[in-house]
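Colleague: Could you look at this predicted model? Sequence included:
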Amino acid sequence: MAGKIVVALGGNALQKQGEASAHAQQDVADETARQLVPLILAGYQLVIVHGNGPQVGNIVLHEEAINTPEVPTFPLDTCVAMSQGAIGFWLQQALIDEFSRRQMKSVASTVVTQMVVDANDPAFSNPTKPIGVFYQTEAEA
């Protein structure tokens, strides 16, 4: 075994500019898997971690668009878990498909994670990592 590699993918790396559909992001996951599998073939074990800023932002926009008393919005933490699950599923499925294509007996798993943070952390008063869509003008928003 050659060792372990942690592969960190930003949320923006998981979609092409202007192509935020699930299908388009699955295409990016497929290409990512094609690029990563040679590392596995070389004997490395991979741990893939990813961001989700644009994806969770889109989920929040969907939630806000359908917010009614009958269909209330999910809280942000749930939207984050939804995006983690979707991205993990796309990457896992892409890897499994690539393993099959190459007749490999490898497996892939997805783990949805949680973080414990200090509610009094001063960083909360100065957020630096936005989620969602970026608009050029106020009129676009």
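Modeller: Structure's in. What do you need? Numbers count the residues shown, from 1 in each chain.
Colleague: Going by C-alpha atoms from here, please, whenever you check contacts or count neighbours.
Modeller: Noted.
Colleague: how far away is residue 105 from residue 120?
Modeller: To residue 120, residue 105 is 47 Å away according to Cα to Cα, to the nearest Å.
Colleague: what's the burial count for residue 79?
Modeller: Other residues within reach of residue 79, judged by other Cα atoms under 10 Å, total 19.
Colleague: Tell me how far it lies from residue 14.
Modeller: Distance of residue 79 to residue 14, given as Cα to Cα: 17 Å.
Colleague: before we move on, what about residue 40?
Modeller: From residue 40 across to residue 14, the span is 20 Å (Cα to Cα).
Colleague: which one of the two has more residues nearby?
Modeller: Between residue 40 and residue 14, counted using other Cα under 10 Å, the more crowded position is residue 14 (24 against 18).
Colleague: and the more buried one, what does it touch?
Modeller: Residues near residue 14 by Cα atoms under 8 Å, 6 or more residues apart in numbering: 25, 28-29.
Colleague: one more time with 6 Å
Modeller: Contact analysis of residue 14 by Cα atoms under 6 Å, 6 or more residues apart in numbering lists residue 28.
Colleague: Look up how far residue 113 lies from the spatially closest residue to residue 15 that is not a sequence neighbour.
Modeller: Excluding its sequence neighbours, the residue lying closest to residue 15 (Cα to Cα, 6 or more residues apart in numbering) is residue 25, at 5.1 Å. With the distance defined as Cα to Cα, residue 25 ends up 21 Å from residue 113.
Colleague: Show me which of those two is the more surrounded one.
Modeller: residue 25 (21 against 9).
Colleague: which is the next helix or strand following the host helix or strand of the more buried one?
Modeller: Assigned by DSSP states H and E, residue 25 belongs to helix 22-41. Once helix 22-41 ends, the next helix or strand along the chain (criterion: DSSP H and E) is strand 44-50.
Colleague: for comparison:
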Amino acid sequence: MRVLLALGGNAMANADGRVHPDDQIGAAKLAAGSIATLVASGVDVVVTHGNGPQVGNLLVKNELAAPVVPPVPLDWCGAQTQATLGFVLLNALDAALARTGEARRAAALVTRTRVSASDPGFLNPAKPIGRYLPAEEARVLVEHGETWEDRGPKGWRRVVASPEPLEIVDAPAITALVDAGFVVVAAGGGGIPVVADPDGTLRGVEAVIDKDLAAALLAGHVDADVMVVATDVPAAVLHYGTPEEEPLGEVTVTRMRELAAEGHFGSGSMGPKVDAACRFVERGGQRSVITRLDLITEAVTGSGVGTVVVPG
């Protein structure tokens, strides 16, 4: 069996959401233990992860340094965090695999995701990132070419495009590493967004790709049988925040789409995870599971945990 495991941003922070380096290393060790258990049972695993808090850290450094040096572009921030988190996960995975007696090793790949230069998101950037700033501080960054919006009493906030992921450019290399026996970490943060120029040359762009949608795309590229979206709740919930709140178990992809259309899943939280789970199954995957990180072994073995999206 081959599994695509998408680690939510919480998987790379401590229980309180802190992202101090020690917190991230500790969180990676916890994730690695579950992944090593899967690998020891004979499962091929490809890991992807969020990078929001880590990119946010770099953006603060950009803002503080902007009067002195030009800000690092967002695609570079993505590349830097992919490499940093890849390094942290590699150390944790190799150690966890060794404890199980596994000879397999981990590999991390800085990964590009192609988007369309004509994606409507570039015409109307709407994805807020980073922190709020006073107008005078935001103005310095606007002069460097960034797009910022006045958000009222809270201050100004940067907005960028969030284009549809079309292709995981480095999928052939990822597949080759998996086929060679590696546990692969790839496409962190949805991948580094790139567009193709008329001559076919790729170049990075200032954008944020939804990590869950990119995970579904990557899962198809590497012929995964199962996709597990690891988050901080045991399952998706119907009627969230009401007395009728109800965890959702196994559901067909058709019914899941109907529930999403009824507005059960928030656009900024569970919504993208549900969309990604549906996309994977619609493209031929056996099943998708949305559940907590500590339940991923049961999710892969089909033990009835989490929200399980199946064909139909």
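Modeller: Arrived safely, thanks for sending. What you are looking at is a predicted structure, and each value in this text was computed from that prediction instead of being measured.
Colleague: residue boundaries of the strands in the first structure?
Modeller: Taking DSSP state E to define them, one finds strands in the first structure at 3-9, 44-50.
Colleague: And for the stretch 151-300 of the second structure?
Modeller: 156-160, 167-168, 183-186, 192-196, 202-204, 226-231, 237-238, 246-247, 250-252, 287-292 (DSSP state E, counting those that start in this stretch).
Colleague: mind putting those in a markdown table, distance to residue 216 of the second structure and mean neighbour count included?
Modeller: Formatted as a markdown table, those follow (distance: least, Cα to Cα, whole Å; neighbours: other Cα atoms under 10 Å):
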| stretch | distance to residue 216 of the second structure | mean neighbour count |
| --- | --- | --- |
| strand 156-160 | 22 | 21 |
| strand 167-168 | 10 | 22 |
| strand 183-186 | 13 | 27 |
| strand 192-196 | 16 | 23 |
| strand 202-204 | 21 | 16 |
| strand 226-231 | 8 | 28 |
| strand 237-238 | 21 | 18 |
| strand 246-247 | 22 | 14 |
| strand 250-252 | 17 | 16 |
| strand 287-292 | 9 | 27 |
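Colleague: quick one: which of these is nearest residue 274 of the second structure?
Modeller: Closest approach to residue 274 of the second structure among the strands of the stretch 151-300 of the second structure (Cα to Cα): strand 287-292, 8.0 Å.
Colleague: State which helix of the first structure is the longest.
Modeller: Identified as the longest helix of the first structure according to DSSP state H is helix 76-101.
Colleague: quick one: that one aligns where in the second structure?
Modeller: Under the alignment (TM-score structural alignment), helix 76-101 of the first structure falls on residues 74-99 in the second structure.
Colleague: Show me the contact partners of stretch 122-137 of the first structure.
Modeller: Outside stretch 122-137 of the first structure, the residues that touch it by Cα under 6 Å, 6+ apart are 53-54, 57-58.
Colleague: Off-centre distance for it?
Modeller: Centroid displacement of stretch 122-137 of the first structure relative to its chain, using Cα atoms, centre = their mean, to the nearest Å, is 18 Å.
Colleague: May I have the distance across it, first residue to last?
Modeller: Taking Cα to Cα, stretch 122-137 of the first structure runs 30 Å from one end to the other.
Colleague: which residue is nearest the centroid of the second structure?
Modeller: By Cα atoms, centre = their mean, the second structure has its centre lying nearest to residue 211, at 3.1 Å.
Colleague: Map that residue onto the first structure.
Modeller: Aligned by TM-score structural alignment, residue 211 of the second structure pairs with nothing in the first structure.
Colleague: The match of helix 76-101 of the first structure vs the first structure, mean deviation?
Modeller: On superposition with the first structure, the mean distance recorded for stretch 74-99 of the second structure (mean Cα distance after the TM-score superposition for the first structure) is 1.0 Å.
Colleague: what comes up buried for that stretch?
Modeller: 74-97 (16 or more other Cα atoms under 10 Å).
Colleague: repeat for stretch 49-68 of the second structure
Modeller: By neighbour count on 16+ other Cα under 10 Å, the buried set for stretch 49-68 of the second structure is 49-55, 58-59, 62-63, 66.
Colleague: Okay then, goodbye and thanks.
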